[in-house]
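Asker: can't give you the sequence, but here's the structure:
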């Protein structure tokens, strides 16, 4: 038996743009289905929002996303990133972690994700990895990129 996990991101109206951005970074196939495609009347406010979205790439990258319905209660905003005893703390409940075999493989992904992002820890050699970095992208998602 094989078990896999896929990160599923919840957005407030910009899931399609985020998925398009992630596809531009990682490649692969983008699937985005709107609430209207599942029968929601097109005149309702969320009809054009994403109810099911994913990017799946041949290199093993896969991420899912949707737009939380507008009547749902928003989650509290994350706190800012801090460093304590050399450890980066962000207050986030999760990160999306992407690992590759070499810095040459991971660096281009970092460069693309960093466009419009807040850099928490710049990508580069670390005591535990030949390449490690952390950022919060333009959609508010915190990513860790590292070399195994």
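Answerer: Looks like it arrived, so ask away. Everything numeric in this text was worked out from a predicted model, so none of it was measured.

Asker: hey, let's count contacts and neighbours off CA atoms from now on
Answerer: Will do.

Asker: how about the strands of this protein, start to end?
Answerer: Assigned strands in the chain, in chain order: 7-11, 29-34, 50-56, 62-67, 82-84, 87-89, 96-100, 118-126, 129-136, 142-147 (criterion: DSSP state E).

Asker: another structure for you, compare them:
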């Protein structure tokens, strides 16, 4: 038996925008299906919202998303609740997404793109436990950890 785990993210009316952003960062193919595609009358406010969407890239990145019905408007992304204080990460978030690569350069390039509009929690760079590490909350309220394990030190 073989299984995979994929994060399925819940948005408040901006799932399409988030999926397009993640595709611009990680590459791959995007699929978006709206409530209207599933038969919701097109004149209803949520008809154009995402009932199911995903980004899948050839290098293993995969994320799914949808818009919670009836929850749209300004301030779609929750305020970042993850922060660093006194050498500790404090958070109210139930999860972080982790992206791990083999070189600081390849992960650093992802960091640079994902950081557009983000709140940096811990700047990307060498860490005691990793060749490279960084933590941010993106413009959609999702907290990401990007790192390169210590055994993958650049040549």
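Answerer: Yes, it's here. These figures come from a predicted structure and were not determined experimentally.

Asker: Can you calculate the TM-score here?
Answerer: Aligned and superposed, the two chains score 0.92 in TM-score terms (TM-score structural alignment, normalised by the length of the first structure); 144 aligned residues with a Cα RMSD of 1.6 Å.

Asker: re earlier: minimum distance to residue 41 of the first structure: which of the strands of the first structure has it?
Answerer: Of all the strands of the first structure, strand 29-34 sits nearest to residue 41 of the first structure, with 11.0 Å by Cα to Cα.

Asker: Save the strands of the first structure as JSON lines, and put in distance to residue 1 of the first structure and mean neighbour count too.
Answerer: Converted to JSON lines, the strands of the first structure look like this (distance: least, Cα to Cα, whole Å; neighbours: other Cα atoms under 10 Å):
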{"stretch": "strand 7-11", "distance to residue 1 of the first structure": "20", "mean neighbour count": "16"}
{"stretch": "strand 29-34", "distance to residue 1 of the first structure": "26", "mean neighbour count": "17"}
{"stretch": "strand 50-56", "distance to residue 1 of the first structure": "21", "mean neighbour count": "21"}
{"stretch": "strand 62-67", "distance to residue 1 of the first structure": "19", "mean neighbour count": "22"}
{"stretch": "strand 82-84", "distance to residue 1 of the first structure": "40", "mean neighbour count": "10"}
{"stretch": "strand 87-89", "distance to residue 1 of the first structure": "36", "mean neighbour count": "11"}
{"stretch": "strand 96-100", "distance to residue 1 of the first structure": "23", "mean neighbour count": "15"}
{"stretch": "strand 118-126", "distance to residue 1 of the first structure": "35", "mean neighbour count": "16"}
{"stretch": "strand 129-136", "distance to residue 1 of the first structure": "30", "mean neighbour count": "20"}
{"stretch": "strand 142-147", "distance to residue 1 of the first structure": "27", "mean neighbour count": "22"}
